[in-house]
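Engineer: Sequence and predicted structure below; questions after.
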Amino acid sequence: MPEPLDGFLLAAGLGLRMGPLSCCLPKPAWTLRDRPLLQWGADAMRRAGLTRLGCNAHLHVERLRAVAEGIEVCEEPHLLGSAGGLRHALGRVEAELLTWNADVWAETVPFDRLREAHRSARATLSWLLIPHPGGRWNPVWMDERNRILPKGVVGPQGPFHFTGAAAWSPEALALLPEGPSEVNEVLRPRLAGTPGGHLGVVVDPFAWREVGTPEALIEAAAALAPLQEGRLPGCYVHPGAHPSGRLTACILGPEAAPPPALTDHHALWFEEGGSQVRLGLP
């Protein structure tokens, strides 16, 4: 029997929003402060006392596995979606499974607060929410009992923003159908009929940043790692890259080494098979 899991990082996907960067690395393998995004999430879980961590992987599985020290990698040849990916944990959860979106950077996540509220309410599924920051994020609304309402329904509490942290009971995992499934389309309607329901746990905003596009990666490097990945102003420089030339709005991936005399902009550079690869960024 596989060992139980108490934490799971959602790390599978096609990386479509990352564009050309997904030809090089999966999103959770890109680094900030010389640490992969996957391990930032894992560290936050470990600080909450979680010891048995897993993640799913679809794109560049071996490259994700290379940065997944201490994390069981569950290969996903066919994408299972935002809900279906948690089928890897079916039958392996004793109390609750805490989850995190692995393309998000956060130094600390209040997993303790989420777990405490989830257990106290005996919820089926709990989401960690913050007050909605504005912008494009889909709002989440709750009723008077802190139960999350169906997507698109406005309630007396809200709007809030889902941070990506959740607590899944074994009963919630049992609701997942075979094959691919999505949280909003498949799971949320099923939660309405459960005794524990879908709980919202609201906390104060904390340092949190989604790193889902090339622009977001450059911005995160400048804000969070100005002496490391952000050391070339306006660009992102992977710890294994060798920057040279005059570059603007470029991303240098593992072992990137542009020619010294080069002037370039809006491009991705990385090493592949002993050759330097350049791909234009949108």
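Structural biologist: Everything's here; your move.
Engineer: drop to CA atoms for contacts and neighbour counts, all remaining ones
Structural biologist: OK.
Engineer: element containing residue 277?
Structural biologist: Using DSSP states H and E, residue 277 sits in strand 275-280.
Engineer: what comes into contact with that strand?
Structural biologist: The contact list for strand 275-280 (C-alpha atoms under 8 Å, 6 or more residues apart in numbering) reads 20, 256-258, 266-271.
Engineer: and the comparison structure, right after this:
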Amino acid sequence: MPEPLDGFLLAAGLGTRMGALSACLPKPAWTLRGKPLLQWGAEALRRSGAARLGCNAHLLPERLRAVAGGIEVFDEPRLLGSAGGLLHVRGRVASELLVWNADIWAEDPPFDLLRERHREARATLTWLLIPHPGGPWNPVWMDHEGRVLPKGVSGPWGPYHFTGAAAWSPEALALLPEGPSEVNDLRPRLPFHHGVVVEPFPWREVGTPQALLEAAADLAPDAEGCLPGCYLHPTARPAGRLARCVLGPRAAPPSAVTDADALWFEEGGNQVRLGL
């Protein structure tokens, strides 16, 4: 009988918003400060006591598996969606499952508090929320009892922003239909969808090439962002005159090249260049 899991990282997707970058790595395998995004989330979960972790994989699963040390990887050839991806672990959760979106970088998400409030409320599903920062993200509203309201419905508490951290009870996982499903479709069936609001903490979504370039400059100026305006994978060897370029795994542009708005990486012993 497989051991129960304590945490799960949602790491499957088509990588559409990453554009050309998805030709060489899935989003959670891109690094910041030398550490894949997948492992940033995994380490935060482990610090909260979530010892046994899993993740799902769709795009280039072998490359995600290569950076998934200590994480059980569930291949997902057919995408199952933001809720359906948890079908992999249904029946393997003893109390609650802490869940994290693996394309997010954050320092110390308060998983301990999330777990504590989830248990106190005896909730079916609990989301970790922060005050809405503005921008394109859908606002989340709650009623006076701390229940998260349906998408598009405003209430007395809010607006808030969902951070990507959630606690799922076995009861919630049991409600998952077979096949693909989305969290917003499941929410009306949950007996108690709870929200826990915390102060903003260092957090950013790394879901586009521009977001990766900005994260490298802001968070890793001595590593991935050490070539101003560009991103350097730890295995890349920069050369030439580059602007707004992403140098992916084993990238080694010619020393005489002048280039901008491009992705470089090595594939099958050849250097590949794609426009961003």
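Structural biologist: Good, I have the coordinates. Just so we're clear, the structure is a prediction, and the values are computed from it rather than from any experiment.
Engineer: just to revisit the earlier point, same list (the contacts of strand 275-280 of the first structure) but as CSV, adding secondary structure and distance to residue 225 of the first structure.
Structural biologist: Output for the contacts of strand 275-280 of the first structure, formatted as CSV (DSSP: H, G, I helix; E, B strand; the rest coil; distance: C-alpha to C-alpha, whole Å):
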residue, secondary structure, distance to residue 225 of the first structure
20, helix, 22
256, coil, 19
257, coil, 20
258, coil, 21
266, coil, 20
267, strand, 20
268, strand, 19
269, strand, 19
270, strand, 20
271, strand, 23
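Engineer: In terms of distance to residue 184 of the first structure, which of these ranks first?
Structural biologist: Proximity of those to residue 184 of the first structure (C-alpha to C-alpha) peaks at residue 20, which lies at 28.0 Å.
Engineer: Make sure residue 151 of the first structure is actually in contact with residue 140.
Structural biologist: Yes: with contact defined as C-alpha atoms under 8 Å, residue 151 of the first structure counts as touching residue 140 (7.2 Å).
Engineer: who has more neighbours, those two?
Structural biologist: Taking neighbours as other C-alpha atoms under 10 Å, residue 151 of the first structure and residue 140 compare with residue 140 leading, 24 against 14.
Engineer: Does the more buried one touch residue 156 like I think?
Structural biologist: No: using C-alpha under 8 Å, residue 140 of the first structure is not in contact with residue 156, being 11.1 Å away.
Engineer: Tell me which stretches of the stretch 101-250 of the first structure form strands.
Structural biologist: Remark: strands assigned in the stretch 101-250 of the first structure by DSSP state E, counting those that start in this stretch are 104-105, 125-131, 140-142, 157-168, 198-202, 209-210, 236-237, 246-248.
Engineer: Would you mind telling me which of these is nearest residue 216 of the first structure?
Structural biologist: Nearest to residue 216 of the first structure, of all the strands of the stretch 101-250 of the first structure, is strand 209-210, at 7.4 Å by C-alpha to C-alpha.
Engineer: returning to that earlier point: now the strand holding residue 277 of the first structure on the second structure. Mean distance?
Structural biologist: Superposed on the second structure, strand 275-280 of the first structure shows a mean distance to its aligned partners of 0.2 Å (mean C-alpha distance after the TM-score superposition for the first structure).
Engineer: In the second structure, which residues correspond to that strand?
Structural biologist: Here strand 275-280 of the first structure aligns to the second structure at residues 270-275, judged by TM-score structural alignment.
Engineer: Name the residues of the matching stretch that come out as buried.
Structural biologist: Within stretch 270-275 of the second structure, the residues scored as buried using 16 or more other C-alpha atoms under 10 Å are 272-273.
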